[in-house]
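S.K.: fold the following for me, if possible:
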Amino acid sequence: MAKRRSLVPCCMCTPRVASPATADAMDVVKVKVTDRYVEIKNGIFGLTLSNPDGIVTGVRYNGVDNLMEILNKEDNRGYWDVVWNPPGQRTGIFDVIKGTEFRIIYHDDNQAEVSFTRSWDPSLEGKAVPLIIDKRFIVLRGSSGFYTYGIYEHKEGWPDFGLGETRVAFKLRKDKFHYMAMADNRQRIMPMPDDRLPPRGQPLAYPEAVLLVDPINPELKGEVDDKYQYSCEDQYNNVHGWISSDPPIGFWQITPSDEFRTGGPLKQNLTSHVGPTMLAMFLSAHYAGDDLSPKFTNGEYWKKVHGPVFLYLNSSWDGSDPSLLWEDAKVQTVIEKESWPYSFALSEDFQKTEQRGCVSGRLLVRDRYIDAEDLYATSAYVGLALPGEAGSWQRECKGYQFWCRADADGSFYIRNIVTGNYNLYAWVPGFIGDYKFSATLTISSGDDIYLGDLVYEPPRDGPTMWEIGIPDRSAAEFYVPDPNPNYVNRLFINHPDRFRQYGLWERYAELYPDRDLVYTIGESDYRTDWFYAQVTRRTDENTYQPTTWQIRFDLDNVPPNSTYKFRVALASSAIAELQIRFNDQDRGAPHFSSGLIGRDNTIARHGIHGLYWLFTVDVSGAWLVQGMNTVYLKQPRSQSPFQGLMYDYLRLEGPCGC
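M.R.: Sure, this is the predicted structure:
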């Protein structure tokens, strides 16, 4: 059994972080079951769960009787939930998962694993999501925290349904937990939940965003609070949580693997936010829309394990510096990741190391217009997901995914893959498009498959005439304006994630009050002259106008009967359309239209990307002229301020051999 780390000194010479129960740290694990509760303790902390609901009603630690919000009802403290909908119903049903059967899976001096299961039968049709949900909790001897995971099962013949979201939520005591941390540069003292309510808070353009007009902490006056400002890509969403100053305690949610989260490493999810609330998101439509909500039809069978995730507790002798607890939580995160897959999780559906397989190889890039030799796919994202088309991994939302970053020479090694059938996918920063290995890979227990050298040929038909941006599936390199001084979150001033400020979409009309953006190749700089999002322009209180951007470029000559290629990679689309016209802004039918695409809501939710889109337009030489040309990029949908596009990269390729 892997040894779990209890609280240890931050450094060997000057201990500053330690367990409050050092003398009892190796106490045996004890389980007490009553009609209403299941209590598990190990000498470091105590966990109380409702019986048979399986709701976390209490966490006792470091002399505090309960770290959960005692002012909340017991079923609104620590819980698993789903948002689901029957066929034909668009509005999701929110459902806190309460078990109906309690079982002790295993208990000895070193470990306890307990189960709270909710079954389904036809009498519940339309009233409860048609799933068997088995919620598990694990406490280990000497461990300063507990694990939770869930096994979801939909049986053949059961009703169709859609699953919009599932997660675990923890609501901590607002009288103690005021400091939130989710990254080295994203942590701060947070507003109180009361600050979001009138008259202390003033709602803004949507319910999640609130202006703090009279917060309890006067230093936060004038700031905007919005839970989406603390979203994070899953590849970096490893640890986040809250710190109490009196006594100094940290409560952390650690996710050691992304394999059970949907949408791949770039998928963005909520983390911690005002409450104090802490989330472990497994599946959501955030920054993607309905594409990331799985639909179960024709009575299909489905089973998946979500988690385990680790809820880690630590404490400090010096409450004046919250970074001590944060640094300790990061160390614990490394330990948890190195221990994955956990050997102690006892469900047969959670595969252990010896049951899994591995895949390795090397990815090269072939683009003869850049280099005569194959290039290393340095830092490529390489992963396995359910079989599909190239790029389908970002919309895949039923199976497991396994990703790694390639080394400098393009070598990759994907470990601990759950058995099953997969395609191997990749994309390479600096190049457009998606790679897919031609064969389906069947992973069996103990497999170590070496694929050798693989070659990705990104879309390319001719030499680059000009390009705008960096092909990295993000709009971060473009111009992100300063926020309106009346709507600032001070955390993101002079911050790499400056795009997380509220209301940036309104700055476009201020920067371009009379005409839209015009970008001239050879003169303009995308870092300062290309606005990060093509949004609508507000004309009055409730009216918005479409916007049309221009790219001006000069051609020395246009070969007769030639065909150019215009590549447009989008980082996001929110109920928007891309229309492209060449040298004729008033042309009735555009030369190209994407149609209405995307519901990722990235503009409103402070993301710099949503789902990736790549379009290729065949450009007839007859549309172009020798001398100055103009490409018109129109986004005609204009019912709200949040409709629009984010560009990733644009490139015009000349005719082959030009």
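S.K.: going forward, measure contacts and count neighbours with C-alpha atoms only.
M.R.: Fine.
S.K.: which residues touch the nearest residue to residue 457 once chain neighbours are set aside?
M.R.: With Cα to Cα, 6 or more residues apart in numbering as the criterion, residue 457 has its nearest non-adjacent residue at 5.0 Å, and that residue is residue 366. Neighbouring residues of residue 366 by Cα atoms under 8 Å, 6 or more residues apart in numbering: 373, 374, 375, 455, 456, 457, 458.
S.K.: just the buried members of those?
M.R.: 374, 375, 455, 456, 457, 458 (16 or more other Cα atoms under 10 Å).
S.K.: what sits closest to the second one if chain neighbours are left out?
M.R.: With Cα to Cα, 6+ apart as the criterion, residue 375 has its nearest non-adjacent residue at 5.0 Å, and that residue is residue 365.
S.K.: run this one through as well so I can compare:
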Amino acid sequence: MGFAFRVARNYLSLVLAYRMCREKAVRGTTRNNDDDMVPSSPVQLQLQDSHVVVDNGIVRLTFSRPEGMVTGIQYKEIDNLLEDSNTETDRGYWNLVYTWPPEHPNDIFDKVEGTTFNVIMEDEDQIELSFTKTWDPSLNDTGLPLNIDKRFIVLRGSPGFYSYAIFERLEGWPDINMYEGRIVFKLKENMFQFMAISDERQRIMPMYKDRQTGQVLDYKEAVLLTNPENPFLKGEVDDKYQYSSDNKDSRVHGWICSDPSIGFWMITASNEFRTAGPVKQDLTSHTGPYTIFYFFSTHYAGKSLGIKFRGGEPWKKVFGPVFIYLNSVQPDEDPLTLWTDAKEQMFIETESWPYDFPLSEDYHFAGQRGSVTGRLLVRDRYFNKEIMAANSAYVGLAPPGDAGSWQRENMGYQFWTQADVEGYFSIRGVRAGNYSLYAWVPGFIGDYKYNIYVSVTPGSRIRLGNLVYNPPRSGPTLWEIGIPDRTAAEFYVPDPNPTLMNKLYIDRTDKFRQYGLWDRYSEVYPDEDLSYTVGVSNYQTDWFFAHVNRNTGNKTYIPSTWQILFDLENIDESDNYTLQLALASANEAELQVRINDGEAADPHFTTGVIGNDNAIARHGIHGLYWLFSVDVPGSILHNGNNTIYLKQSRGKIPWKGLMYDYIRLEGPSESN
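M.R.: The predicted structure follows:
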């Protein structure tokens, strides 16, 4: 039994014993916990004056009418899994965050309350409901200029329900910025206290009121638990960003109630409707207890990733469906098996995509979609004289743009897969449309883009054959630091301050999720900034994972300058060398490069101020990817000792900084 599993079991045992001492939720009559008891019950619809109820014999859902808020989820003997002490508009809902530029720059939080209700489908096997909100420019409407159709689907025999929405703007509508779109469920706090995001990331969670009585740290999301109701959590830091995940890794997450043993899960079968590609990061479940699915946001990217409509452009997009899955086990069974079952259900949902039951004409079924296959190869003669398979390359279709533009794309659909060890890839279930094909290959810098648009039509099977990626390269490698994988995970991540830790991430490879690591830099390097000697130093222990500002005390932060020391021989002063700088993250940072003169008034190269991904503060190991190829004239290099000075010149706050992915110095081209 693995360490993480044992810890999870111990946590769950603790919370169960602890909760038995508390007053339990008022429940209905206890009955058999077997979902198979009523698998064939027909789906039934009940229309009330201000509510709509859908019941398939397993789950009973209540919606406000016509707003479309999920006000109740009845499952097993629990009358409502949602926190019914909250108002009906604050239990289960879609919401958007937007601004009207430039007249109204402040964020507006909109819970997308419908004004019209319709039954799209009603029979014994399926009920689909629609709650719509429309914008009418003729009425001087000051709300969000967007038509929104929220849909909910309940299927016969299904222990859960689906939700999706169609967003639409008509031509000529006013400018708008949209920064967040999500669906939220706030669960009953005295029941759901154990959270699971992955096999390794599972734990008992604090109560919401523990955050209110705790000590707010450097920003409001991070709270030191000083007097939690569960004493086991005292002294830990709770921060919702510690539970973020890449989109590609966030297919199922949720909560477990131990008495009775019930699971509540958010499952997504496809990420095609999410923005910015597979490694875009976002929030998942966190203290509340909340379960959230983000369709788009600016998290770990900055407001440049906001959806910005200009010039009256029309737009329509389908977000979802996502599946809200409920499961249970018998009282004598291990509650942790609920997580295993949720993962299995996630695979079932994934294999069933695209679904064949949503009834919006804007949702495309399998027959309306196509596929794209091919093989990606890599040619880098300085790495290998032979052409190589793009082992485990990420290959995707996204709206047309420049190489790498997919990570900032936010209006269309994206379809990604991972190639096998031989570089073969297959992208299936692609909506009809015009795309560019993009890729990046672990172990190589840069981005690939196929030089021909890929036009997918219904039923098409496009075979691209062999594609060849030539990664950026000017000459042979003289030295390198790190691994080109678009993260800083391979570098030195310190242990957290022992008074500011999250026990889940102790002695783990993902301990970068601990709070306050930016201040550990000044403790690891108390007198002088980082200095790395090529051929002597080890990047796993001697290269700090984030280039952050130095804490001089009293909340004063000053820029830091790192040094790379290396020896060269037989310098060709008449030729150019190349410094490849791949960054895994940047937040209001300016990286200045000086060579052999750390005090030079003007840097040899500067990135200018770049980035707003805030990955350092939000416990990420990467944000958006940046690549800079810096020309280095041989005339400024020395035979013998050389030093490259890397200065992050923006100070004042601890989170202005960057993370390196990979650094390489290349010699002159051998063809010269």
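S.K.: just to revisit the earlier point, now, which of the buried ones among the contacts of residue 366 of structure 1 sits nearest residue 473 of structure 1?
M.R.: Taking Cα to Cα as the measure, residue 473 of structure 1 sits nearest to residue 458 out of these, at 14.4 Å.
S.K.: could you find the counterpart of the closest one in structure 2?
M.R.: Under the alignment by TM-score structural alignment, residue 458 of structure 1 pairs with residue 471 in structure 2.
S.K.: for residue 339 of structure 1, same thing?
M.R.: Counting by TM-score structural alignment, residue 339 of structure 1 corresponds to residue 352 in structure 2.
S.K.: once you drop chain neighbours, what's closest to residue 587 of structure 1?
M.R.: residue 581 (7.3 Å).
S.K.: then residue 585 of structure 2?
M.R.: Nearest to residue 585 of structure 2 is residue 623, by Cα to Cα, 6+ apart, at 4.4 Å.
S.K.: which residue lines up with that neighbour in structure 1?
M.R.: Superposed on structure 1 with TM-score structural alignment, residue 623 of structure 2 falls opposite residue 610.
S.K.: sorry, back to before: of the buried ones among the contacts of residue 366 of structure 1, closest to residue 190 of structure 1?
M.R.: Proximity of those to residue 190 of structure 1 (Cα to Cα) peaks at residue 458, which lies at 44.8 Å.
S.K.: wait, isn't the closest one in contact with residue 434?
M.R.: Yes: contact criterion Cα atoms under 8 Å: residue 458 of structure 1 and residue 434 qualify, at 7.4 Å.
S.K.: re earlier: ok, the match of residue 339 of structure 1 - contacts?
M.R.: Applying Cα under 8 Å, 6+ apart to residue 352 of structure 2 gives the contacts residue 269.
S.K.: from residue 58 of structure 2, how far off is it?
M.R.: Noted for residue 352 of structure 2: a distance of 21 Å to residue 58 of structure 2, by Cα to Cα, to the nearest Å.
S.K.: and what of residue 206 of structure 2?
M.R.: In terms of Cα to Cα, residue 206 of structure 2 sits 30 Å off from residue 58 of structure 2.
S.K.: same thing with residue 634 of structure 2?
M.R.: Distance of residue 634 of structure 2 to residue 58 of structure 2, computed by Cα to Cα: 73 Å.
S.K.: neighbour count: these two, which is higher?
M.R.: Using other Cα atoms under 10 Å, the more surrounded residue of residue 634 of structure 2 and residue 58 is residue 58, with 24 against 17.
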